[in-house]
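1. For reference, the sequence and a predicted model appear below.
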Amino acid sequence: MLKKISVIAFAATMLTVSAAEDWENPAKFAEGRLPHRATAYPYPTAAEALKGDFKASTWYESLNGKWKFNYSAKPSERPKDFYLTGYDVSSWGDINVPGNWEMQGYGTPIYVNVGFGFLNRNPPFTTHDDNPVGSYKRTFDIPASWDGRKVFLHFGGSTSGMYVWVNGKKVGYVQSTKNPAEFDITPYIHQGKNDIACEVYRWTDGTYLEDQDFWRLSGLERDVYLYSTADQRIGDFFARAGLDSGYKNGTLDLDVDLLNYASGNAPVNVNAELFDAAGKKVWSATAKSDIASQGEKSVNFKGSVRNVAKWSAEIPNLYTLVITLADKSGKTIESTSARVGFRSVEIKNAQLMVNGRPIEVHGVNLHEHHPIHGHTVDRETMMKDIRMMKRNNVNAIRTCHYPQSPMMYDLCDEYGLYVVDEANIEIHGMGVVHNYPDTTNHPAYHPAWRDCMLDREMALVERDKNHPSVITWSLGNEAGNGENFQIAYRWIKERDKTRPVQFEQADETWNTDIVCPMYPSIRYMKEYAARKNVTRPYIMCEYAHAMGNSSGNFQEYFDIIRSSPHMQGGFIWDWVDQGFLRQDEDGRSYWTYGGDYGARSYKNDGNFCINGVVNPDRTAHPGLYEVKKVYQDIRFAPDVKKGTITIENNFIHKDLSDYDFNWQILRDGKIVKNGTFAKVNALPGKTAVVKMPLDGVDLGDGAEYYFNIFANVRTGDDIIPAGHEQAREEVELSGHRTYKPAVAAAAPTVDETSNGWTVKAGNVEIFFNKEGWIRSYAADGRKLLSQGIAPSFWRAPTDNDWGNNAHKRLNAWRVAFDNSRVTSATLVKEGDVVKVVSMRDMPDVNCGLKTVYTVYGDGTLGVTESLVTHADARIPELMRFGTSIAMPKEYDNFTWYGRGPWENYSDRKHSSFVGVYSGKVADQYYPYIRPQESGNKTDVRWAELTDKDGFGIRVVGEGLLNVSALDVTPEALDPGMDKHNMHQNDVWPDAWNVYLNVDLAQRGLGGDNSWGAAPHAPYILTPKDYSYTYYLTPVTK
């Protein structure tokens, strides 16, 4: 405690800001609040502390639940005397604590990326006209067993500024938001019923430090509780559980801070014990101490544990530390506990090391978000996150951009996730480093804000310092790099010498131990990877912006990362879509985003909060499968010539003994052999070689062969069940062959009328109009096409397309065919085939389009589409080059031989293996929260759409195709030139048709960012000549 109190002098150069209100004064942020400390609870006995069930402690009382609540739209309308005892609140409504009042029917949820919930920037001043105030009140009982003891009031987090009264007496004022605040309320309470009142302001000067990219919500959003101690107590402790220089034995450096509230010295005994996972005591020590009257004392213990079970995200071994305070006779005063993990974190050779081994960070940014409760996230939802992350090879989170609920750290400790723990500071709306902010009134650069900013850094470190999962501290996000951050960096480095400190805004200057850029260019990544004399690792704090249908070129990031030892991964933006659950008038559920709550009168940033790789309910986006594949620690290196696969164990702490390695051989997309490799294992960082069992497989028989291998968890647990696929790889054994149809002996017949040509071949009848376009296609008299075959150059823009302005830049292609005109159309007979050839001029893009339909004697229809660009044409790149085929609704069964089973695109297909897949057309559309392009399949050899009886058509590509089959029209997913706040419930399946898109190629998705970056060059359809051919044939069961 002495150490923590003394550091306030570090920033004692505070300049007082003259302000009429506490909530508009950066000097007022912690009136009456106790010093920050680690999360811990008092227990009557060491045995209870060892169990760690704090809610069962007789010295803990929760104040969660129903509170009386009054909402005022502005400070002047608040009930000013409500905190007085006897004030009648019977007419007030009830509200759940913890919770945000906007999620319970009061006020407006506002989503803003950059900027504030009020319009005028003038720190520290906010607004008095639209600054809602929540007045909370409830009663509580003091247990009889607490008589004569100290009583403390704990708030886990309140947004944004809060006054507290107990029994009509003011206790204090805090701006804590995402940090806990504790008060000694002993002087204010009495036996029996007591009143507590809280007045919470939505906007304060602290709001300028909380400009995070999330929903702006208010209220008591974390746990509220009481706890009781004797006059002597354990005030705090810092357990530095590390490793010796050989990374084999555990070292413990334990500081215990003792408090004495009584008059007169207090001689005490302090006992520290360490228990392993089986409950066996592995270390203990005792010290005598004497705490001065109304003073404090720090006691230090040092110990070691031989052959310690180390903690890592891969194997999260934990011990339980129990600290007991006793009087001089040995009678227990109180005990407390914490789970600790022995591990080391250091930077060596420009690498971030855990337990002496460099790690590869497979990270995500995690906001606190619940689809119903807002920023109040329950344990069940946290467990969903943990399970999904671990099952998809995520090993790290960045707590963007604030400390999260203590429960989340407990779960990361227990189940194994590395944590970059970030302070609750973002000042984006006042300018960031790369935008050359005006520093004259910017909090990061102004001494008037120094103490309140440093307090947030201290709160972060002091609360979470005992969690082994926390391996890095982060000073904040997008906030400038003024002197206040440099002071904070020095303070943390002095307070905690066991962890590095990072800060994106420091770039490559001195006050960051890790170079942690956000959304770096590929050029910068390659340049840093190639450097020889670096001293700091490169770990992106944000990258791979996953907004909507995104996560393209993800493999390319790791091609660079794995090319250099000091490139160590990063944190995807971000984990979860920040949408709220809502129902429309028809009872259809959908997810909301910015501007959906009547907030268009406020600044809002639309669906820019929908950036996750999972939905708000934690179900997976298709992009998550690509992340899982690239992030996998078990990787495979095939050697087709030798017939072997090298299994690489890229874990740093665990072997592969708990994985089954299953394999399958596919012939033309179907499994013909499968099995399991026996007794495969490899130590961390080592490899094992297996022989592909290809005996009896004739790779020269003209078929296409693939070998697939999977790593499946053998034993499993609640987090990752037995049989779960953790890694996969695909090996091409023999390549794709070009398809050509057989020519039937009988030639098609042609009947010509003034309207067009009817061509008959076998059981097929096709009608072409005189412009050379198919108007009908039938087999056995049954209609197969609804609207013919139309060229397709457009897709419903993805969010990345919108950010790249593609909806405007490429708009000429949206209407290119509609505005085209036929220049020629002819039917010719060439041997045993009939060809219908048409030429069109497309003036919007200054191109020609040549279409050739070839009818074979067996009814096969060849479709060749060619784009002819003019030499002087100045045209934008294409969204897609292909055709769209509308078919009657009954053809709702989709089978394809290509990449699957989930949707995939040219720059997001590494996780999608070649095979034969099938499903309902209705299931091919992925309902992104804002509707957009969806459902594509790449490298398709053939595809079928059939009815319930197996009748339909097959599409076969002369080369590889992109194919999708949807029950919604492209127009239904495309809002035009304005997003219009479209949602899932705005999209209805077409009542009459399904739509088969058959493309040569489609623009990649991109994913570097969603505000300008295009897909990488190999995945852009540059303006040039294109041509491709595919074939349609009827199929029957």
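-> Noted; the coordinates are in hand.
2. switch to C-alpha atoms for all contacts and neighbour counts from now on
-> Fine.
3. buried stuff in stretch 733-742?
-> 733, 734, 736, 739 (16 or more other C-alpha atoms under 10 Å).
4. before we go on, here's another structure to hold up against the first:
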Amino acid sequence: MELNREWENLSCLHIGRLPARASYIPYESAMTARTGKRGRSPHVQTLNGNWKFRYYRSVREVDSHFYETETDVSGWDDLIVPSCWQTNGYDQLHYTNVNYPIPYDPPFVPDDNPAGTYVRDFNLPEAWTKKQTRIVFEGVNACFYLWVNGRFVGYSQGSRIPAEFDLTPFVAAGRNRLAVLVLKWCDGTYLEDQDVWRFSGIYRDVYLLSRDNTHIRDVFNQPLLSDDLSEGKLRSEIETTGSLTIQAELRDPAGKLIGQKEAQIDGKGAMELDVPQPQLWNAEQPRLYELILTAGQEVLRFRVGFKKVEITDGIFRINGRAVKLKGVNRHDSHPELGQTIPVNHMIADLKLMKRHNINTIRTSHYPNDPKFLDLCDEFGFYIIDEADLECHGVTRTGELEAGAFHKLSNNPDWKEAFVERAVRMVERDKNHASVIIWSMGNESGYGDNHIAMAEWTKARDASRLVHYEGADPRYYSNSDTSCLDLDSRMYPSVKEIERYALDENSTKPLFLCEYSHAMGNGPGDLQDYWNVIYRYPKLMGGCVWEWCDHGIAAETPDGQRYYAYGGDFGDQPNDRNFCIDGLVFPDRRPHTGLLELKQVIAPVLIEAEDVAQGRFRVLNRYDFSNLSHLAVSWKLEQEGDVLQQGRSGLLTAAPGETEIISLPYDLTVAQEEGTGPLTLTCSVRQQLDTPWAEEGYEIAFYQFELPGATSALAHEKLQSEEYAGFMTIDEQDGMLTVRGFDFEHVFDLKKGMPQQVSKHGVPLLASLARFNIWRAPMDNDMNIRKEWEAAGLDHAAMKVYRSHWEQKPDASVEIHVDFSLASYIFEPFVRGNAVWTVGVSGEIQLKVHAEVRENLPFLPRFGLELTMPKGTEEIEYYGYGPHESYIDKRASVRKGKYLLSVDDMFENYVMPQETGSRYGTEWAIASTVQGMGLKFTAAQPFSFQALHYTAEDLTAAQHTYELKRRPETIVTLDYQMSGTGSGSCGPQLAEPYRFTEKSFDFELTIQPIFKEEE
């Protein structure tokens, strides 16, 4: 085997590979073409399935005769193609973000370059030998050599773009042998440094094509529209391998034939079909025409979407309307299969996105499987199609050399490699209606090579926009960005994007290609971003980073399943759990962050016009659809009890317009029903089934507090002289016991806290209460966490300076405690006074006044933590739910009365962290299933949490399997908790969401109860 180390030769990007073309499959009839099933075409033969495989730690160890037809491979392993060899037990599972996995020495890679040899025997029908035989590899990482029947066919690199070869001279009727050598690294590795697990192998489909000797090689369908969009024309530029008669038929989205034509094309030509009054394609109404091209024995089918993408007056528009891109970044990722993505998995992703009001996908940071774009055309998504280009690791050399990030993008030796990645992406995907923007890659510096990519792209396809965030003028002010149509930013603050919108010198629309980092418990700043995005036309929206957690399904030796991340397989260098940064778990269960995004970007907004009269404004935020497919159902509740409910008629507002609806509730009747706040919930629901959701599915909801509502805190048990007569007090060895009619409470005067609370002899505390300022750091706390720990906040302990008690004339008992919270080395963080008052009915009222030390970072939280006994499993509360919420992450929760288990309160993040708090709680009860427990109320709404883990448990654990579920229930009642933000990669937590108060007062009431007696 003679290899010339093409994998380290920049002048050799391929050998024998055919020029890039549009993705399509030849069929024998329009009927079979419409199925979209490759296996139904007699011109296609799949090579997916079992291949013989052998893995080598180094290409130098590869058997030099493995590709020869007489080589015995019967003893080799079996490996399914497509697949990633790392997910099948070979090589090293490895996650790294910025750092290259190899020494930075372009174009060279390590000599011990892991390799996989693949062999597959296949049969070729006799009829195929009378035509041309092609082979298509849709994705091979990172480069490969190909032999057929012992003869060398070619070489290719570029991991996420197809490679096609002509096998006609190499195959014969009957049995043939295919041999492939795949290398893990090549010079292209320097251009494929994406933030992903580093997978290798033949991971996308492989198939043979039988082509007529003279056939259509390529098609570029260009839907053209008049300025007023009332007239259309489909221009199909066609390339053939010789003179060919071609028949074209065009059908409208309903299947009606609207045009046909025949033309003789020899080499290159074009066919045009008129489309009067075209039905336009957009993400809300993905209307697709069908173009059938028949030539010889082959039928090609293309779906065509008529749309116009443009920028006018600095505003991004589709079909003449200003559009907001409500998007996510999406990697190819599967918890078991790596980057091999089944079609049903793609469909599940897209349905889930549709259900959560997402209309845009950035294919970060490479072209996705072509089948994925077929689905996006059909379901209706705007696609930012991104070239397979990222050389982020170059930044690591910046410590030694100024301007290092641009070393490859400015190096003319790499120009062809850069440009080819744009060419192959554009040529493959140019016929997809969903693609609205071409992206020239990600985080690769900016220089002449990017400019060459962009200029080629604009020359080839003027119908779409060109994007590249790396040309951000804040960093590269001397660079020419005239080839780019958009300004783009990663993780700017809300203030930054507003400044851009107001800057008259900024003439391009701004696209947030990455914002609101969704890692762990977050993101917590979505509403703030969208308040500004909606306000300014120049802001075109953006894509949250990112769609899914890239965890690898794993199992501990004792059988506990979990999701692994960087470093869990001994991989170096690694970026630990930075791949666990999505809106959904690896198995696609939504995080609460996805629910937040759904509500924030909802296409319908309801605002109060006159609540007393039941009049509300409904704003249609769809770009193209009226609201006739939606209706509003409503219910009027009093502390969670439904008093009245109904449904509005169908909505009618046109895109961007507002209508007034009237809801026929009767406030006078509602106010007579009882005490407590009145809450109106309006739910916007689908009226018909769609491909992604059933009739009645909720698109968005809105809640309103109605006039005449009274406080839910007015339910205090009446005290009486009869109860007062049972009060007794006993102090022994610093333990104060207060007994009443049906309770006995014990306070530790030395530690300043309740030791035991009981009712009817049932103990309701399992250990001493404590004040807590620490929370298990969220991923979004990763930067402020360093300040918190440096200040000692993670080891805060309580000091009691003095405590004393007295009995009041009404027989209640007051315990006064002067305290501080401090850690070793440091001055106290908080100094305060706590007054505990035990009433004659057993309730305990806590009043805290606290002063926070200057020169501290903002606090994670301040609250009271109670450990309740085993069996405290039932949680009932009135507040926001049903899932977790925080001061800056609460658009997706609604006020109501909830009955949950303690386990229901827990969001089991892949990396354990702060979880499960309920912002704005008005009252809560933690009890046994028999209703024996504690009720909590406060003068103002508070944050409430009930878990089987302490903050310290969650802080210490690095994986879910490391969490040891306590039988007790840990209840935390917070005066305030800081927000979540998106600081794991985005800006630090916004000021309004930080707990920065230096002096505060907190009041709380704890009432022992048996719920059935209440």
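-> Perfect, I can see it now. Owing to the predicted nature of the structure, the values given are computational and were not obtained by experimental measurement.
5. picking up where we left off before, of the buried residues of stretch 733-742 of the first structure, just say which sits nearest to residue 97 of the first structure.
-> residue 733 (60.1 Å; C-alpha to C-alpha).
6. Just want the most central residue of the first structure.
-> Closest residue to the average C-alpha location of the first structure: residue 575 at 0.9 Å, with C-alpha atoms, centre = their mean.
7. where exactly do the helices run in the first structure?
-> Taking DSSP state H, the helices of the first structure run over residues 2-6, 46-51, 379-391, 406-415, 450-464, 483-495, 522-530, 554-561, 622-631, 799-803, 806-809, 811-814.
8. quick one, which of those is nearest to residue 777 of the first structure?
-> The nearest among these, by C-alpha to C-alpha, is helix 811-814 at 26.0 Å.
9. residues touching residue 842 of the first structure, list them.
-> With contact set as C-alpha atoms under 8 Å, 6 or more residues apart in numbering, residue 842 of the first structure has these partners: 816, 817, 819, 820, 821, 848, 849.
10. Recalculate using a threshold of 10 Å.
-> 812-813, 815-822, 848-849, 869 (C-alpha atoms under 10 Å, 6 or more residues apart in numbering).
11. ditto for residue 757 of the second structure
-> 737-738, 743-747, 763-767, 842-844, 868, 933-934, 1006-1008.
12. 7 Å instead, please
-> 744, 745, 746, 763, 764, 765 (C-alpha atoms under 7 Å, 6 or more residues apart in numbering).
13. now do residue 643 of the first structure
-> Residue 643 of the first structure neighbours (C-alpha under 7 Å, 6+ apart): 691, 692.
14. Any figure for the gap between it and residue 65 of the first structure?
-> 64 Å (C-alpha to C-alpha, to the nearest Å).
15. re the thing from before, with distance to residue 484 of the first structure and neighbour count added, can I get the contacts of residue 842 of the first structure in TSV?
-> Converted to TSV, the contacts of residue 842 of the first structure look like this (distance: C-alpha to C-alpha, whole Å; neighbours: other C-alpha atoms under 10 Å):
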residue	distance to residue 484 of the first structure	neighbour count
812	51	21
813	51	24
815	54	16
816	56	21
817	59	20
818	59	11
819	60	13
820	62	17
821	66	16
822	68	16
848	62	21
849	62	23
869	58	19
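16. Onto which residues of the second structure does stretch 1026-1034 of the first structure map?
-> Under TM-score structural alignment, the match for stretch 1026-1034 of the first structure in the second structure covers residues 1000-1008.
17. Tell me which residues of that stretch come out buried.
-> 1002, 1003, 1004, 1005, 1006, 1007, 1008.
18. so can I have JSON lines of those showing distance to residue 572 of the second structure?
-> As requested, these are exported to JSON lines (distance: C-alpha to C-alpha, whole Å):
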{"residue": "1002", "distance to residue 572 of the second structure": "48"}
{"residue": "1003", "distance to residue 572 of the second structure": "51"}
{"residue": "1004", "distance to residue 572 of the second structure": "50"}
{"residue": "1005", "distance to residue 572 of the second structure": "52"}
{"residue": "1006", "distance to residue 572 of the second structure": "51"}
{"residue": "1007", "distance to residue 572 of the second structure": "54"}
{"residue": "1008", "distance to residue 572 of the second structure": "54"}
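19. Output the helices of the first structure in JSON lines; the columns should cover distance to residue 146 of the first structure.
-> Converted to JSON lines, those look like this (distance: least, C-alpha to C-alpha, whole Å):
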{"stretch": "helix 2-6", "distance to residue 146 of the first structure": "28"}
{"stretch": "helix 46-51", "distance to residue 146 of the first structure": "18"}
{"stretch": "helix 379-391", "distance to residue 146 of the first structure": "29"}
{"stretch": "helix 406-415", "distance to residue 146 of the first structure": "26"}
{"stretch": "helix 450-464", "distance to residue 146 of the first structure": "26"}
{"stretch": "helix 483-495", "distance to residue 146 of the first structure": "35"}
{"stretch": "helix 522-530", "distance to residue 146 of the first structure": "59"}
{"stretch": "helix 554-561", "distance to residue 146 of the first structure": "57"}
{"stretch": "helix 622-631", "distance to residue 146 of the first structure": "51"}
{"stretch": "helix 799-803", "distance to residue 146 of the first structure": "57"}
{"stretch": "helix 806-809", "distance to residue 146 of the first structure": "67"}
{"stretch": "helix 811-814", "distance to residue 146 of the first structure": "72"}
